[in-house]
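Peer 1: this one's sequence-less:
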């Protein structure tokens, strides 16, 4: 498949940013019949804000009532449930409980339930303390009360956007990686974009640049429509054995600034605690701090005392592209054929499909004159869930390369050869989970280096193992 564009080609849309929102946007517009190219500055997609999150598919029960965020999450949730069967995207319908641990939090429960009902999430119900403990017997008896949100789910945060963009490519879209936007000019009815990978011509530009959304706005239209304020979220991941401690997503009563610390399983069979919410200036510093991680572990133990008996398998941090306002920051400049999509913060994974549909149907309708693709090609996602059938359980997979995560040689080879092949170690990890287990690649890195030789822009021996 030809993934590099012809510099003389005119695209209908150039999408800047290969995070979950950009990938969903590319899919939507390609299926609508447009000529689309996605530009990503890194060697692989999902290398910014989308690489670190809690991997929950939210119902939008706690979004601000009537907000754009709430509308996009609601539609994105519906679209994901419809799409996951077609693409074989893994989903674990675990439900969630919002729990109060003191009288002040308990006093807010009825208000939150009413908010959920106003948001159309009608199955949210109040639970007594005993009902909570019956559902989660390992919980601390100090819990005061809470309510159940049956529709909250756990998903794979990387196979989903990978599948979105793969579908765009299979149906005529294009992608260019290592293509940081340097500058651009609008000339009457189209854009000329200069990138590190060459020039691009497109009628309309859509910025989905996440942590660099304000930077892209400045480079293209000469002003910032908002200012990104990076918010770091650190996570602790317990060993797979700890996944039996809890079966439900445990959510706190949110504050005015954060959704708070979550305890939940992951689709990959671990148990996760996080994120923190730390304002910072750096758009790249995703480091973790020992004391913060200790506090996170202790908060988990306070809620589930038996977690004290389990080991930590990994830690990580993600950066959320927060802005000055809580709601999404969408601006369409029709006179310049420019759409800025920013300030998506922590709900992009849940809202991406709905956000892409909203932009296509509401904001870009005046610039669209396309015929939707009939019978589009639908790719099948990599099934990396520990709660669904895996490749290692089948035959002729070659060998198991990563024993911590049970990743086969066939999965590695497919990730290097598919329409959107992995071009970095981090990209390979997100596609296969190789080297993401307890030993963090200690036992499989040599084999991975051999299998990926000639496929990456930087060989594994030269790459940063972050």
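Peer 2: Structure received. All figures in this text were calculated on a predicted structure; none of them were measured in a lab. Numbers count the residues shown, from 1 in each chain.

Peer 1: CA atoms for contacts and neighbours, from now on please.
Peer 2: Will do.

Peer 1: which residues touch stretch 382-397?
Peer 2: Applying CA atoms under 8 Å, 6 or more residues apart in numbering, the contact partners of stretch 382-397 are 88-90, 92, 156, 159, 267-269, 400, 406-411, 431-433.

Peer 1: list the contacts of residue 398.
Peer 2: 408-410.

Peer 1: mind putting those in JSON lines, secondary structure included?
Peer 2: Below are the contacts of residue 398 laid out as JSON lines (DSSP: H, G, I helix; E, B strand; the rest coil):
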{"residue": "408", "secondary structure": "strand"}
{"residue": "409", "secondary structure": "helix"}
{"residue": "410", "secondary structure": "helix"}
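
Peer 1: remind me, longest helix of this protein?
Peer 2: The longest helix of the chain (DSSP state H) is helix 68-87.

Peer 1: what packs against it?
Peer 2: On a contact count with 3 or more CA pairs under 8 Å, 6 or more residues apart in numbering; DSSP states H and E, helix 68-87 meets helix 348-358.

Peer 1: how about the helix or strand following the helix it packs on: buried residues?
Peer 2: Once the chain leaves helix 348-358, the next helix or strand it forms, by DSSP states H and E, is strand 400-402. By 16 or more other CA atoms under 10 Å, the buried positions in strand 400-402 come out as 400-402.

Peer 1: ok, structure two:
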């Protein structure tokens, strides 16, 4: 069953999960597969509508994660589980590897330390690469590159479709999804939580808070205090045209510093080339406007790394807010006396670690003696392929018409996205399910047709300007 926006509902769940970002979606799947009743609560009109909608789509190995950290354990577990389930669900993987590139003598000296850290983290197939070998591997890379550390198991994925699959699998095993539902308060009676929301009141025996950039706000609202402080960190990205896709084979990573992992240059599974992110501290938890000067700086840095980018047009730019806290590690804690688990501070590695985080959090739940009846033969939803290295829908007969010519999105794909067990809840959700309006014209040519096909389906219609 799926709740959408019905008012005045009353339900009791084993677990209420606040926030349907990448972590919330993975949590809903894990708990449902373990036979636990789940309600997933999301303030937005669709899943992944907050911090999770903007990322670099890299499936990390954990080679550079803090040694011995919870982050490292979750990344490694999440990476392994993704590889184990991806084929059955139709989840893509582009095996490309990564190169941590040194641009100065000091950075070159630092590579050995990064290599030692990777080996200590259990990533044993990394190797130092000299300048000659580096040029052979990446011919378009600037001649200023001195050396690199090669991490062959880093990969690229579709950053959105896996989490749709996770939620739909959870729904197939009893989970309820409440979209357009903002938490406004709540009380704990010693046995269960009674959560007030914008669409009614629900009760749950346990609350898991993974509200991203609102995580500490939710803690203070329901618990009265928070053990962590969200300090939003904006990351801006530049997306170069598809002609730039072939300029790099591997993910090109910088030598990180204490504050940030730095600017990355990478292909995307959608056939573009991405440069970013920036790392900008800000107080506002929702504002994701892009900044001209920052974007120009990103473009300049991209050209310094791959000189041929100087002749490539930019297709799009976007920004996301990472829910950083005052500490680097994940902030995952259980409060048994309050039937509460906090999942905070899940920053840029959350995409890779989500499945591992879900397993860890379920372990916290089960350690209190709680358990369900695990599903013996789980339903396995299959999501449509959106990536360029696998067959697309337009190559199969009967697709109806091409709606978005920039990204070759078919009418059949649009209709499927609106008819799935969890249909697209807004235009952003439709874009993430199909790639429509994400190409060179950014929806200029297909918006009218999309408005016709989606009329009456979204809280804000495309006719009212949502396509912009």
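Peer 2: Received the coordinates, thanks. None of these values were measured; they are calculated from a predicted model.

Peer 1: so what number do they get for TM-score?
Peer 2: Between these two chains, after superposing, the TM-score reads 0.98 (TM-score structural alignment, normalised by the length of the first structure); 466 aligned residues with a CA RMSD of 1.2 Å.

Peer 1: rewinding a little: what's the closest of the buried residues of strand 400-402 of the first structure to residue 331 of the first structure?
Peer 2: residue 402 (44.7 Å; CA to CA).

Peer 1: now which residue in the second structure aligns to that closest one?
Peer 2: Aligned by TM-score structural alignment, residue 402 of the first structure pairs with residue 404 of the second structure.

Peer 1: how near is that match to residue 336 of the second structure?
Peer 2: 50 Å (CA to CA, to the nearest Å).

Peer 1: again, but for residue 230 of the second structure
Peer 2: In terms of CA to CA, residue 230 of the second structure sits 23 Å off from residue 336 of the second structure.

Peer 1: ditto for residue 439 of the second structure
Peer 2: 48 Å.

Peer 1: could you do residue 15 of the second structure as well?
Peer 2: Counting by CA to CA, the gap from residue 15 of the second structure to residue 336 of the second structure is 13 Å.

Peer 1: coming back round to it: over in the second structure, find the residue span the longest helix of the first structure aligns onto.
Peer 2: The aligned range for helix 68-87 of the first structure is 70-89, by TM-score structural alignment.

Peer 1: buried residues, that stretch. List them.
Peer 2: Within stretch 70-89 of the second structure, the residues scored as buried using 16+ other CA under 10 Å are 70-82, 89.

Peer 1: which one of these sits closest to residue 445 of the second structure?
Peer 2: Distances from residue 445 of the second structure to the buried residues of stretch 70-89 of the second structure, taken by CA to CA, are shortest for residue 89, at 32.2 Å.

Peer 1: other residues contacting stretch 288-297 of the second structure?
Peer 2: With CA under 8 Å, 6+ apart, stretch 288-297 of the second structure has contacts from 234, 236-238, 278, 317-321.

Peer 1: neighbour-wise, which one of those leads?
Peer 2: Neighbour counts for the contacts of stretch 288-297 of the second structure (other CA atoms under 10 Å) peak at residue 321, which has 30 neighbours.

Peer 1: just the helices in the stretch 51-200 of the first structure please.
Peer 2: Taking DSSP state H, counting those that start in this stretch as the criterion, the stretch 51-200 of the first structure carries its helices at 68-87, 103-106, 109-118, 129-135, 159-170.

Peer 1: give me the mean deviation of the third one from the second structure.
Peer 2: The reference is to helix 109-118 of the first structure. Averaged over the aligned pairs, helix 109-118 of the first structure sits 0.4 Å from the second structure after superposition, using mean CA distance after the TM-score superposition for the first structure.
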